[in-house]
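>>> okay, here's the prediction I keep looking at, along with the sequence it came from:
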Amino acid sequence: MNNPAIDPSSSQRVLHEHLSSVYASRMAGVCGHLCFTFIGGAMGYFYLHLPFVLPFVLLLVCVNLYVLSTPRWHAGVALADGRRWARRHTRQMILIGVATAPVPWFFVSTQNPEVTALMAILIMVGCGLAMQSLWPMTSSLFGYGIPMMGGLITALLWHSDGVNLFLAAVGTAYLLFALRRGVLQNRQLTDALILRFENESLASRLGEQIAATERASVEKTRFLAAASHDLRQPLHAIALFGAALQNALHSHPERQNAERLMRAVNALGSSLDTMLDVSRLDAGVITPDVQLFQVDALLVSLNHVFLARAEQAGLQLRIQASGVWVRSDPQLLQRMLSNLVDNALKYTVRGGVIVRVRKRGERAWVEVRDTGIGIAPGQLERIFEEFYQVGNPERDRARGLGIGLSIVQRLSRLLGHPIEVQSRIDRGTRFRVLLPAAAAPPAGTPSIPLPTVHAQHEQPRGQAPRPRLPALSRRVLLIDDEASIRQAMVELLRAYAFDVLAVADEATAAMALSQAETEERPFELLLCDFRLADGGSGLDAGLRLRWRNGRRLPLLLITGETAPDRLQRVREAGVPVLFKPVDPDKLLDAIDAALKAA
């Protein structure tokens, strides 16, 4: 306990544990000592006919009861009081040892060697067991063991003969061995406790670092969600006004400017959608739909999307068919492979990209190999970090946001498809996705339609706007707290013959619904923004307003939210949702689907 290498706080904690150990065995030790006292007293009184042994037995009983009656240490004792309790325990052990030391003098003699040998053995065994329980406290160990064994050894030396001298030598050797072993055990216990406390401290610091990292990750996600929402709001209004303008200038030369505006809006929207994908994966709102399908269908679709881009860059894109069947989510797998091919083309200046599938036992390997700039060994662990890009310190937007591989890693974990990466500087990089292979289904089994692959940064093609719909006499109630978005949405939907009423809050919407029912011109669709003024929720408002006179009004949610917890809530509500900025065609398709479902 006096090791100078131990800092004060650790020393106090070690002493605290040692006290806990010796006090836990105090009751058993005292009871054992009382048993030894009664056995010795009975032998002295009934066998050796020593009447004066009875007062001594009474004295020992009083000493043991006194020790039991003293305050007992407990775990709530302050660490700083540990040394005071250690001194108290040492004094009690010295008292018991000194009080018991005269016992051997009653039994040791030269006339009765059998009794002398029996008592010597009993004292050594009892003393050894008691000293073993005192290993955590060396002061108590010495304070009890030396008087106890010292009384036996001196009594044997006083009544010296051949047997007694031998027993005295054995007792001395036993005492030295017991004390030496007790000191060594105390050191081992102390070292083990110090190591435990150090590990606990390291684990605590590691836990704090992990918690700090998790808090930073949560704050980053919250910041991205807030920034994404704040960017999406005006962008959503611009997209709606642009679509209305593009539709109004359908037959005018100025239509090209509107198309350029929409291309810029869609490019920015694509970047925001990438951040949305990260939030949706972090929120756990994406559930894999595992199916049995042939990988070649996905490869063909990838070829259609990326071949023109590769040829424009003077690169070769080789996609090798294999006939391999796998079990996975085709939609999520195509997103993984699309991101990998997109990333490979970005970082390849000459040569090309090869995509191939090979079956290896129960697994299928999908490899995307390029002849690009390669990745340094020190950067391999960082390429899956968000916003990290190899060789792009100037943040060239043409190379994207640096989130593509981060999405690949998240999808890999979600699907359980490990990813292996090998790369050499100036030689290229190979990404390998490991999939569970499957046997081909029997002939005639209907095939599952696979998703259409879109390039991650595919620019809008300036297609002609959807032709104006005939008057449908369908009324839509829009709830959005931003006046610019209400105005833009009204102009867009009215251009497609919808009768739209836009309000800013739930109370006004409830009044509008009641008035429409009174006039027998009910609304047929409720269109709500997720985030309303003063912390209001468009989801909650829509769910409260959608039931009118026993009729369930179709509800469509529009949001710029990317916060994982809010995305999870929208998913649990089961309400169809569109993310800002909303493409006009997707908006009209969603409205048509909602009206048909009603």
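Here it is on my side, so go on.

>>> alpha carbons only for contacts and neighbour counts from here, please
Will do.

>>> longest helix anywhere in the chain?
Using DSSP state H, we find that the single longest helix of the chain is helix 162-248.

>>> only the buried residues of the helix or strand following it, if you could.
Note on helix 162-248: by DSSP states H and E, the next helix or strand toward the C-terminus is helix 255-283. By neighbour count with 16 or more other Cα atoms under 10 Å, helix 255-283 contains the buried residues 255, 258-263, 265-283.

>>> report the next helix or strand after helix 255-283 in sequence order.
strand 291-294.

>>> other SSEs contacting that next one?
Secondary-structure packing of strand 291-294 (3 or more Cα pairs under 8 Å, 6 or more residues apart in numbering; DSSP states H and E): strand 325-328.

>>> another one to put next to it:
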Amino acid sequence: MNEAAMAWQDRVFGSFAYVLRSRGDDAERGQALVRLVLVPLLCLYVVPKLLGGEDRAETWLKLTVAYLIAYIPVSVLLYRDILQRPGQFHGRRLFGMANDYLGMLLALAMGGAATLPVYAALLWVTLANGLRFGPRYLIGATAAAFGVLGLTSYFNNYWRENPDMVLTLVLTTMIVPAYVLTLITQIQKAYHAAMEANLAKSRFLAQASHDLRQPIHAISLFTSCLRDAGLGPREVQMVDNIDRSLESVSRLFKSLLDVSTLDSGRVTPKIEPFAVQQIVDDVVRQNSQAAERAGGELRVVRSSAWVQSDPSLLTTMLQNVINNAIKYAPGRPVVIGCRRNGQTLAVEVFDRGPGVAAEHQPHLFEEFYQVRERGDRDIEGVGLGLPIVKRLAALLGHTVVLESRPGHGTRVTLAGLPTVEPQFAERERVAQQRPVSAMDGLRVLLVEDDDAVLLATASLLESWGCEVDKSTVIPETFEDCDLLITDYDLGGGVTGKECIEVVRGVQQWNIPVVVMSGHDADRVRDELGDPDIPLLTKPVRPAELRSVVLASALDLRE
């Protein structure tokens, strides 16, 4: 096969694969839109041909013309119904198909040579139903097309007088859909195989990132303990360098875990009203030190707006955008602000970095794509930040837009956040502003199946003044405690949920709990069934753990 033929075949397979991927609500809406355009065009062609014929006074001819004209508003109503009631309604599909084939049957049977071009529409509609709705619909549509050809040959004199033409049309109606059916079957097999491979990749990434998160989590806690061990300036600088390296690796694993979670289809948005400034402040607080190390700063234009979205997913999106701005615009300020647009809000992140050339911009949302020129300095990351942002935006019904001018900077806009009336927020817990001495004497039961993580976490808690009772399994007996900190997956089919139930049962009160996990946070939250339990994703930053523990200690003292 020559290169041109192979390229043509690749385009055909690619087009079919795209159609197969988009089957569902969009497919039914697309078919209705085609009908909305095709029916009036056919009427403009067929009706004058029929009325200009010799038998225009016949009753059947008048009924045919009336039906074809009436089918135009019916097509509009079908399209409107699909917009108002999206979903896969097989009865609605069959109703549309039946009317399509009935209209083409009347046009072909009541006309002669003049209406023969309607056969092109017949073949088109047959193939479109199969490509949009699947092999079963293709078989059914092909059977309906044979029925149209048979009835037309029975009622139309012109067709009976031209059996060779009829045979040609019958063979075409048989061969073309059969070939398309073969292609659909092959593409479906290839598509399912690709999906299985993609899911296997996602499972591997999830497991690998979880297994590697455990030692990184332990190292992070140990370095925090070292910092408080009275080290000299040179040793403290070395600990800081280790921390920065761990942050880079942690961000990489978080990106890999985010991709694997999105690929698995387990991410379900939890929409709620919240103040957008809370999200911005949290992300700025998490990235301010990284910006300072890069020689820049984060500037915030404050907003009082409230929006309706998933705060956790929006935080991930904004985190990735700001992280990119810090990396690619070192030594420059990064500005974060909000802009109202009618009933929606847009969050904008603007940097004064070198910008991105126009030829690279269409590819920035592709996975693993990075703008690299010869001689460029190495930049951490694997090109997953913006692809994750785009996929989360689609999941939430928002949009993400990137604008960049070489030499002037880049602006990324997270738009389409529905605004709502301000709500009364719950009491904010800003633990970083509270005295650490509040944790002195706090009795903590720590359950963690990984020995290194158990030792590191216990050492860190003790350095903050906590009294720690630690165990690698759910303990059968333990001293009274003020706080339970548990890993979620404890091995042997036992989870943190069972640990919480056992400890609270022994203590006979709803003891405060902190859960740590390296797995999918949404899955863990669903299984816990208690949104008030803080969930920390490994590797946990010591400041984050301290903040949650301190908040619990202050609650106990109030």
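Yep, it's here. As the structure is a computational prediction, the values presented were derived from the model and not from experiment.

>>> report all helices and strands that the longest helix of structure 1 contacts.
helix 8-24, helix 113-133, helix 138-158, helix 255-283, helix 483-495.

>>> highest average neighbour count across those helices?
Greatest average neighbour count among those goes to helix 138-158 (a mean of 22), per mean count of other Cα atoms under 10 Å.

>>> got the angle for that helix vs helix 113-133?
On the basis of axes from the mean of the first three to the mean of the last three Cα atoms, to 10 degrees, helix 138-158 of structure 1 is oriented at 170 degrees to helix 113-133.

>>> name the residues that touch helix 138-158 of structure 1?
Residues outside helix 138-158 of structure 1 that contact it (Cα atoms under 8 Å, 6 or more residues apart in numbering) are 89-91, 93-98, 100-105, 108-109, 120, 123-124, 127, 131, 134-135, 164-165, 167-169, 171-172, 175, 179, 182-183, 186.

>>> where is the longest strand in structure 2?
Across structure 2, the longest stretch assigned as strand under DSSP state E is strand 409-420.

>>> so which elements touch that strand?
Contacts defined by 3+ Cα pairs under 8 Å, 6+ apart place strand 409-420 of structure 2 against strand 306-309, strand 344-351, strand 399-405.

>>> which of the ones you listed sits closest to N129 of structure 2?
The closest of those to N129 of structure 2 is strand 399-405. By Cα to Cα, the value is 31.1 Å.

>>> ok, T452 of structure 1 to A239 of structure 1 distance?
Using Cα to Cα, to the nearest Å, T452 of structure 1 is found at 24 Å from A239 of structure 1.

>>> try E219 of structure 1
For E219 of structure 1, the distance to A239 of structure 1 - Cα to Cα - is 29 Å.

>>> pick out whichever of those two has more residues nearby.
Neighbour count, other Cα atoms under 10 Å: between E219 of structure 1 and A239, A239 has more, with 27 against 12.

>>> aligned partner of the more buried one in structure 2?
Matched to structure 2 by TM-score structural alignment, A239 of structure 1 sits across from S220.

>>> quick one, what contacts that match?
Contact analysis of S220 of structure 2 by Cα under 8 Å, 6+ apart lists 243, 246, 539-542.

>>> repeat the analysis, applying 10 Å as the threshold.
Counting by Cα atoms under 10 Å, 6 or more residues apart in numbering, S220 of structure 2 touches 226, 239, 242-243, 246-247, 250, 453, 456-457, 539-542.

>>> with distance to K470 of structure 2 added, can I get these in CSV?
Shown next, in CSV, are these (distance: Cα to Cα, whole Å):
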residue, distance to K470 of structure 2
L226, 20
V239, 26
I242, 27
D243, 25
L246, 25
E247, 27
S250, 25
V453, 11
A456, 11
T457, 9
P539, 19
V540, 18
R541, 20
P542, 18
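
>>> need the max-distance pair from the residues you listed.
L226 and S250 (19.3 Å).

>>> what's L205 of structure 2 aligned with over in structure 1?
Under the alignment by TM-score structural alignment, L205 of structure 2 pairs with L224 in structure 1.

>>> state the number of residues packed around that match.
By the measure other Cα under 10 Å, the count of residues near L224 of structure 1 is 20.

>>> isn't it right next to G560, touching?
No - with contact defined as Cα atoms under 10 Å, L224 of structure 1 does not count as touching G560 (11.5 Å).

>>> which neighbours do the two share?
Joint contacts of L224 of structure 1 and G560 (Cα under 10 Å, 6+ apart) are 230, 272, 276.

>>> so who does G331 of structure 2 touch?
By Cα under 10 Å, 6+ apart, the contact list for G331 of structure 2 reads 291-297, 352-353.

>>> check F274 of structure 2 too.
Going by Cα under 10 Å, 6+ apart, F274 of structure 2 touches 305-311, 419-425.

>>> again, 6 Å this time
306-307 (Cα atoms under 6 Å, 6 or more residues apart in numbering).

>>> from G529 of structure 2, how far out is it?
For F274 of structure 2, the distance to G529 of structure 2 (Cα to Cα) stands at 21 Å.

>>> and stretch 481-493 of structure 2, how far from the chain's centre?
The chain centre lies 30 Å from the centre of stretch 481-493 of structure 2; the measure is Cα atoms, centre = their mean, to the nearest Å.

>>> may I see the buried residues of it?
481-490.

>>> Q188 of structure 1 pairs with which position in structure 2?
Taking TM-score structural alignment, the alignment pairs Q188 of structure 1 with L169 from structure 2.

>>> not counting its neighbours along the chain, what's nearest L556 of structure 2?
Leaving aside its sequence neighbours, L556 of structure 2 sits nearest to D482 (Cα to Cα, 6 or more residues apart in numbering; 7.9 Å).
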